[in-house]
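**Student:** Provided below are the primary sequence and the corresponding predicted coordinates.
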Amino acid sequence: MKLLNLGILAHVDAGKTSLTERLLFAAGVIDEVGSVDDGSTQTDSLALERQRGITIKSAVVSFAIGDVTVNLIDTPGHPDFIAEVERALSVLDGAVLVVSAVEGVQAQTRVLMRTLQRLRIPTLIFVNKVDRGGAQYEPLLKSIADKLSAAVVPMGSAAGLGSRAATFTPYGPGDPGFSTSLVEVLAERDEQLLATFVEDEKALSYDALRGRLAAQTKQALVHPVYIGSAITGAGTDALIAGIRELLPAAEHSDEAPAAGSVFKVERGPAGEKIAFVRMRTGRIRTRDRLRFHGDHEAKVTAISVFGNGTATTSTTVAAGQIGKLWGLADIQVGDTITAADGEQPAAAVQGGFFAPPTLETVIAPERPSDKGNLQVALAQLAEQDPLINLRQDDIRQETYVSLYGEVQKEVIQSTLAADFGIEVGFRETTTICIERLDGTGAAVEFNKKDPNPFLATIGLRVEPAPVNAGVTFELEVELGSMPYAFIKAVEETVRETLQQGIHGWQLPDCRVVMTHSGYSARQSHAHAVFDKSMSSTAGDFRNLTPLVLMTALQEAGTTVYEPMHRFRLEVPTDTVRAVLATLARLRAIPQVPALGAESSVLEGEIPAAAVYQLEQQLPGLARGEGVLESSFERYQPVTGAIPNRARTDHDPLNRREYLLHVLRRV
């Protein structure tokens, strides 16, 4: 059995869900094509999805193309739900990137294409909406080549653009121009083909060129472009043939040990947890015991696999398939699952394809009596979307959630009301900054020496780490110098403490070295039981670590960095002066404008905190004709007043207050 896990990706409103409906209809899975506007599509099952006409949660459907079974994953297009796309990318064999023939290449389109190329996921491009007024083809092909990839191959010609009668005609052996363009694109990445063409251009048959095209597409080197309409069906037959011919469906063996990756978690009607898993190798059966998330183990109580448009009950899920598993109560998104008696492999799900959320807000129930229920509900939402990154402030009794944008607030609010009966409100959204070390710092406190009130010796050195290196913890002490549980307690507390640096922001990249260690061995008074007042416990190390680490951070010093977005603005030329003045007030850093007779393009960087303000002001500035694209670019040091984030811990920077909370004494 050949299997292909296929993703449909696009900027919002390019027509992903409509294309999914058309593919299901063409495969005979559904009897009529659903409408996004009418809320009758297969994959948009949430009430808010149907109401807003956008995809919020990834959905999986299945259909057959000849001897290939396709598991199709319809992903969100709105930038606020990029986390859903990230999880889907980890299980894809190939992708179709949808571009609107009217709106063209947009900001999210470019972000998605860069990521697909970085992950080397074979990708076809489908230009949708050729039946709409204003549809373009030739200019759009140039835009795709300029903004997405120069290695694109148009697979046919279009006629009747902008009308319901628009058609797509695939190129074939009788189109010499197509063979020439194939040679030009393919030869850049195939020296043997170039040599053959130079010696005798007639030696390359059309079938041989199609074979080379398929090979390079499956290696993610080139990207065939189809054009059509998901609504009328124009061009979709050619796209389906291209999916079968050009994307890498493979036969999977289930003889290897079972291993899979979890890319989605949801709750069933009775509140039970359901894990969506892409099987990498082997086979899982009902009642098998699985290991995941470290040393957690659980028994699979039920399985369903995708086929013929929906998930059907099964006793097994095999390599290459996508299945739903019940019974794994502690499973999390990103977990690797294996047989409980097998060897645990390295994590199969990659992460960090996109930037993390750069906004956060406080969420609170409208009814104070719902406070406890809200915590439970948010914990369940965090299972489905770990990047909302719940942050609990026990001191102020507040809960923070991380966001990609304002639309995400509406989704969380609607979900809590519909699924849990909890009405919530939000505070004003604020920007999430980070801290980075300025230099190296070190600190040590010794057991039984003032001012250390804990039975532990801890010495730590902190050093800057490269961007995106993460937090590493290393030892300069002998591993056997004290019980491993104490060393582990220090490491875990270091990682937890670095969530809030000197100014309250996370330090995402840092090297921490343990330089000193010591403890009081287990002991007691004569003929008495164990006395923890005389013997070190893991609690001593957990309580002392924040004090030592913060002292080291203060010696090293930290700088607060704010997130910056790359922006592209297209505005009428006569409004450029006013727009530039607004950008200056918003602390944007524009490049030299590309001025045109009627419209001009401004590009540059802008603080993430100012993007929403720019979006609100742009219609008035540009008479409603401005088009803004923006996406996260990098972090840069904050200029001016340093923003401090309210701490949610017992503040180890204030030793007196910290000890009062921890020990009830100074």
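**Tutor:** Cool, got the structure.
**Student:** from here on, just use CA atoms for contacts and neighbour counts.
**Tutor:** Noted.
**Student:** so how far is the longest strand that the chain contains off the chain centroid?
**Tutor:** Identified as the longest strand of the chain according to DSSP state E is strand 558-572. Distance, stretch centre to chain centre, for strand 558-572: 20 Å (C-alpha atoms, centre = their mean, to the nearest Å).
**Student:** tell me what that strand is packed against?
**Tutor:** strand 434-437, strand 599-607, helix 608-621, strand 627-637 (3 or more C-alpha pairs under 8 Å, 6 or more residues apart in numbering; DSSP states H and E).
**Student:** pull out the buried positions in the host helix or strand of Pro139.
**Tutor:** Assigned by DSSP states H and E, Pro139 belongs to helix 138-147. Of the residues in helix 138-147, 140-141, 144, 147 count as buried by neighbour count, 16 or more other C-alpha atoms under 10 Å.
**Student:** another structure for you, compare them:
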Amino acid sequence: MKTLNLGILAHVDAGKTSLTERLLHAAGVIDEVGSVDEGSTLTDSLALERQRGITIKSAVVSFAVDDVTVNLIDTPGHPDFIAEVERVLSVLDGAVLVISAVEGVQAQTRVLMRTLQRLGIPTLLFVNKIDRAGAQYEPVLRRIAEKLTPAAVAMGRVRGLGTRTAEFTTHGASDESFTARLAEVLAEHDDAVLAAYVEDESALSHERLRGELAAQSKRGSVHPVFFGSAITGAGVEALTAGLKELLPAAEGDPDAPAHGIVFKVERAAGGQKTAYVRMFSGTVRVRDRLLHGDEGEGKVTGIDVFDNGSDAPRPCVEAGRIGKLRGLAGVRIGDAVGSVRKLTREEHHFAPPTLETVVLPCRPEESGALHTALTQLAEQDPLIGLRQDELRGEIHVSLYGEVQKEVVQATLADEFGLHVAFRESTTICVERLDGPGSAAEIMNKEPNPFLATVGLRIEPAPPGSGVRYGLEVELGSMPYAFMRAVEDTVRETLREGIHGWEIPDCTVTMTHSGYAPRQSHAHAIFDKSMSSTGADFRQLTPLVVMDALRDAGTTVHEPMHRFRLEIPAETFGAVLPVLSRLRGVPQAPVTKGDAYLLEGEIPAARVHELEQQLPTLTSGEGVLECAFARYRPVVGEIPSRPRTDHDPLNRKEYLLRVVRRVAGA
């Protein structure tokens, strides 16, 4: 039996969870269609999801379409949970992007479509809510062509638009306008079709065009558009047929070496982890030992495979399928699992969060329990970064938005019994090197109080390249444990640069190394004062890193969002000064009928303020789209972030904290 791993994506409230319910009902998996408003949907299992009527965590459910098993993954639509969507994209064979026939193409719809296209994921479009008052047909198709893709083909017509009896009827071979439109779109992506189209359009039979449509849709070149209603079921039968005909089934050799990707991790009440894994090749069996991530390894103690609406125990999971694996204690989201070690993590498809807040327990004695709970939440969402400030006893959490903050607060209360408060969110900046820098501390030479020699050269690296570490000394020049202690400490120290912000991209090279071999007295008693330990290298390295950063110099960069703002022409004079005050830099406006289109950049820290003011400035008619663009050097006062380490910038205070002594004192 074939398998299709399908993602359902949409702007919030477009109706994707309702569509999921309708697909499951049509396939006979559920007897009654659940309601988002009533909190009775199958995939929204969290209490918070049922209360708020939004999807927060992705959910997997399966159903059959003839000889194809569809593993359907319902994903969040709110921008604050974009990381959850990101993890799903790496395991999809195809996607359905849901659009509201009433609201049309919305901001998040465009972000999702651009990402699907960039990743080459074959995508069908489903225009939902044709039964609602205000639903549109031709205007939505025009907006899809303008805002999403010109390679969109409407697969049928709608009768009774905007009424409860609205129906979707697919085009047939006798529909000449459909055949002409189909030939025109397909010719844009295939030379053979183009030649036939130019020489004799009548030679392109309906059967040939349908076959070419299926081929191009499976390649992600063309996007069929279906209309319907998840509430009434209109158009769902046509969409279900399209899943089998127009999207590619999963591929993979079950006899090849095992390889899969973890896209979700859950913890049971007893703390045991369950990893959701999409298998790309090979077969994993119960009791197999699997490598995972950079260093992990574990024994699979149980496997569940999704089938007919639920997950059931199975002895194995094969290529193309999604399985829930138990027994991999150290597994994390994004890990590659299999018989061969994968050295790199899966690439992030969305920008990292740009907001940070401090989480405070309402009862101070629960600080330890709070840290444990947040660590578990970060396992489920690795883009929720945690920073522990041991000096102040505070925990910093990075987030995408205020709604996500509310969800974290509710989750901590519901699942862990912890009540917390948050400080005001602040923007997360980064530091970039101005140039190369180097420093060294030599053992037995003032002012170095440690039995260790460490020399480092730090150089700028391209944005997005990460921290690269290399050696100019021989690997055998000192024990591997000491080498590893230096590398690990370098990476840890670079999380807070000169101004307290992370240095995400640089190349670090170890230029000097040295240690004191293990020495003992005559009675073979180990003498720490004469022998190097790992602590010597872990405590010395931050001082060397900071000296190298001082030598290189750093500049603080703030996150910038790319904005697209459509406003009535008469409000242009009121909007422009506000953009200027918020440090937005618009390009020349483009006239679109009686509206202006403005595109440009604005600091991420000012986006929320612009969103709040826009309805008043434009009488509710302004439409704003924002997405992370880049980091830009800060203009004006340089922001700094309080340090959470022992402050190796201040040598005297640092040494007092880590060794209780100062060299030469």
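**Tutor:** Sure, I can see it. Keep in mind it's a predicted model, so treat the numbers as computed, not measured.
**Student:** ok, and what's touching stretch 476-483 of structure 1?
**Tutor:** Here stretch 476-483 of structure 1 makes contact (C-alpha atoms under 8 Å, 6 or more residues apart in numbering) with 513-519.
**Student:** considering these, which possesses the most neighbours?
**Tutor:** Ser517 (24 neighbours; other C-alpha atoms under 10 Å).
**Student:** and which of the contacts of stretch 476-483 of structure 1 is nearest to Thr41 of structure 1?
**Tutor:** The closest of those to Thr41 of structure 1 turns out to be Val513 (C-alpha to C-alpha; 54.2 Å).
**Student:** mean shift between the helix or strand hosting Ala298 of structure 1 and structure 2?
**Tutor:** Secondary structure from DSSP H and E places Ala298 of structure 1 in strand 296-299. For strand 296-299 of structure 1, the mean deviation from structure 2 after alignment is 2.7 Å (mean C-alpha distance after the TM-score superposition for structure 1).
**Student:** trace Gly459 of structure 1 over to structure 2, please.
**Tutor:** Using TM-score structural alignment as the criterion, Gly459 of structure 1 maps onto Gly455 of structure 2.
**Student:** gap between that match and Leu475 of structure 2?
**Tutor:** For Gly455 of structure 2, the distance to Leu475 of structure 2 equals 14 Å [C-alpha to C-alpha, to the nearest Å].
**Student:** ranges for the helices of the stretch 351-500 of structure 2?
**Tutor:** With DSSP state H, counting those that start in this stretch as the criterion, the stretch 351-500 of structure 2 has helices at 367-380, 402-416, 480-493.
**Student:** now those helices in CSV, with mean neighbour count and distance to Cys316 of structure 2?
**Tutor:** Below are the helices of the stretch 351-500 of structure 2 laid out as CSV (neighbours: other C-alpha atoms under 10 Å; distance: least, C-alpha to C-alpha, whole Å):
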stretch, mean neighbour count, distance to Cys316 of structure 2
helix 367-380, 17, 24
helix 402-416, 16, 31
helix 480-493, 17, 37
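**Student:** now the helices for the stretch 51-200 of structure 2?
**Tutor:** 82-89, 107-118, 138-143, 176-187, 191-199.
**Student:** which one, of these, ends up nearest to Ser520 of structure 2?
**Tutor:** helix 82-89 (52.9 Å).
**Student:** what does that closest one contact?
**Tutor:** Counting by C-alpha under 8 Å, 6+ apart, 7, 9, 56-58, 73, 75-76, 116, 263-264, 333-334, 348-350, 381, 383 sit against helix 82-89 of structure 2.
**Student:** mind redoing it with 7 Å?
**Tutor:** Among residues not part of helix 82-89 of structure 2, those counted as contacts by C-alpha atoms under 7 Å, 6 or more residues apart in numbering are 57-58, 75-76, 263, 348-350, 383.
**Student:** narrow these to just the buried residues.
**Tutor:** Buried, going by 16+ other C-alpha under 10 Å: 57-58, 75-76, 263, 349-350, 383, out of those.
**Student:** which members of those residues are the farthest-apart pair?
**Tutor:** Lys57 and His349 (17.6 Å).
**Student:** would you mind getting the average deviation of whichever helix or strand comes after the strand holding Ala298 of structure 1 from structure 2?
**Tutor:** Once strand 296-299 of structure 1 ends, the next helix or strand along the chain (criterion: DSSP H and E) is strand 302-307. Strand 302-307 of structure 1, aligned to structure 2 and superposed, deviates on average by 1.5 Å (mean C-alpha distance after the TM-score superposition for structure 1).
**Student:** isn't Asp594 of structure 2 up against Ala569?
**Tutor:** Yes. Using C-alpha atoms under 7 Å, Asp594 of structure 2 is in contact with Ala569, at 5.8 Å.
**Student:** out of the two, which sits in the more crowded spot?
**Tutor:** The residue with more neighbours, out of Asp594 of structure 2 and Ala569, is Ala569; 15 against 9, by other C-alpha under 10 Å.
**Student:** distance of the more buried one relative to Gln612 of structure 2?
**Tutor:** 20 Å.
**Student:** then Gly327 of structure 2?
**Tutor:** 48 Å.
**Student:** how many neighbours does His608 of structure 2 have?
**Tutor:** Neighbour number of His608 of structure 2 under other C-alpha under 10 Å is 11.
**Student:** find the nearest non-adjacent residue to the alignment partner in structure 2 of Ser630 of structure 1, please.
**Tutor:** With TM-score structural alignment as the criterion, Ser630 of structure 1 lines up with Cys626 in structure 2. Excluding its sequence neighbours, the residue lying closest to Cys626 of structure 2 (C-alpha to C-alpha, 6 or more residues apart in numbering) is Phe563, at 4.5 Å.
**Student:** map Leu377 of structure 2 across to structure 1 for me.
**Tutor:** Using TM-score structural alignment, Leu377 of structure 2 pairs with Leu381 in structure 1.
**Student:** name the nearest residue to the equivalent of Pro586 of structure 2 over in structure 1, ignoring sequence neighbours.
**Tutor:** Under the alignment (TM-score structural alignment), Pro586 of structure 2 pairs with Pro590 of structure 1. Leaving out its chain neighbours, the residue that sits closest to Pro590 of structure 1 by C-alpha to C-alpha, 6+ apart is Gly604, at 4.2 Å.
**Student:** tally of neighbours for Asn444 of structure 2?
**Tutor:** 13.
**Student:** check Gly480 of structure 1 too.
**Tutor:** Considering only other C-alpha under 10 Å, Gly480 of structure 1 is surrounded by 8 other residues.
**Student:** quick one: map it onto structure 2.
**Tutor:** Match for Gly480 of structure 1 (TM-score structural alignment): Gly476.
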